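>>> the amino acid sequence is not available; the structure is as follows:
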């Protein structure tokens, strides 16, 4: 049984789905956003975002409006209940994770602590 069939505790916002679809259209191929948590950053953990063409067997697949994001089984415990979002601000545009498990995060929103 894959993680995708076990849980859907991570969601994808409409702006994130729209951005993933736009990237795929610009590249002329379907892409998925891989979201992972790694040790490091100024707060202890940091989010890693990558564009990939294929899911791994144990990935959670999060879908919205034809867009897909992937979360590996190791990162899932730290991302439970999170929303993957895309924000556009004066300082730039980026994917961001709204993580209810994070006790604190850095100013850029890429690193967090539990």
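Great, that's in hand. Note that this is a predicted model, so its numbers are computed, not measured.
>>> switch to C-alpha atoms for all contacts and neighbour counts from now on
Noted.
>>> now stretch 3-19: buried residues?
3-4, 10-12, 16-19 (16 or more other C-alpha atoms under 10 Å).
>>> and that stretch, how far apart are its ends?
Start-to-end span of stretch 3-19 (C-alpha to C-alpha, to the nearest Å) is 24 Å.
>>> run through who's touching it.
Contact partners of stretch 3-19, identified using C-alpha atoms under 8 Å, 6 or more residues apart in numbering, comprise 58-69, 73, 79-87, 95.
>>> also stretch 62-82?
Contacts with stretch 62-82, where a contact means C-alpha under 8 Å, 6+ apart, come from 3-4, 8-14, 17-18, 20-21, 31-38, 55-56, 58-61, 97-101.
>>> these in helices, which ones?
Judged by DSSP state H, these include 3-4, 14, 17-18, 20-21 as members of helices.
>>> use this one as the comparison:
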């Protein structure tokens, strides 16, 4: 079992949305891929995509029946984070509650450490 600082969790709302996306694609082998890349207004940005592959440097997490894959480098910046899916008046989106982020931009899609 991996230590808690190397885990990424997802809420039931996020898992439900992932399953909705997978069902719309018609490929039950898909997972949500979450990765961190350089850029954004705060230094790093979150990237979400659907993927049906994982490699040796990936970590697969499963919560509430949905799978998420995170590469090892991104996991260094995401360890202990929780992924949520929120619906608000301005729209709906995945939100990352990242304990490693010292600050984030107003839109929540980029952060700094």
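Now that the structure is in, tell me what you want to look at. Quick caveat: nothing in here was measured; it's all calculated off a predicted structure.
>>> returning to what we had before: which one of the buried residues of stretch 3-19 of structure 1 is nearest residue 47 of structure 1?
Residue 47 of structure 1 has its nearest neighbour among these in residue 10, at 14.1 Å by C-alpha to C-alpha.
>>> alignment lookup: the closest one to structure 2.
Under the alignment (TM-score structural alignment), residue 10 of structure 1 maps onto residue 8 of structure 2.
>>> related to what we said a few turns ago, can I get the ones in helices among the contacts of stretch 62-82 of structure 1 in TSV with distance to residue 105 of structure 1?
Converted to TSV, these look like this (distance: C-alpha to C-alpha, whole Å):
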residue	distance to residue 105 of structure 1
3	27
4	28
14	23
17	24
18	26
20	24
21	28
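>>> could you tell me how far residue 90 of structure 2 is located from residue 107 of structure 2?
Residue 90 of structure 2 is 11 Å from residue 107 of structure 2, by C-alpha to C-alpha.
>>> now the most centrally placed residue in structure 1: closest residue in space that isn't a chain neighbour?
Centrality entry for structure 1: nearest residue to the mean C-alpha point is residue 35, 3.6 Å, by C-alpha atoms, centre = their mean. Excluding its sequence neighbours, the residue lying closest to residue 35 of structure 1 (C-alpha to C-alpha, 6 or more residues apart in numbering) is residue 49, at 4.9 Å.
>>> count of neighbours near residue 27 of structure 2?
By other C-alpha atoms under 10 Å, the residues close to residue 27 of structure 2 number 12.
>>> what residue in structure 1 is paired with it?
Aligned counterpart of residue 27 of structure 2 in structure 1: residue 29 (TM-score structural alignment).
>>> among the contacts of stretch 3-19 of structure 1, which are in strands?
In strands, judged by DSSP state E, the following of those are found: 60-64, 67-69, 83-87, 95.
>>> buried only: go through these for me.
Applying 16+ other C-alpha under 10 Å to these flags 60-63, 67-69, 83-86, 95 as buried.
>>> how close does residue 114 of structure 1 sit to residue 64 of structure 1?
Distance from residue 114 of structure 1 to residue 64 of structure 1, by C-alpha to C-alpha: 27 Å.
>>> ok, back up a step: ok, the residue nearest to the centre of structure 1 - contacts?
Contact analysis of residue 35 of structure 1 by C-alpha under 8 Å, 6+ apart lists 47-50, 69-72.
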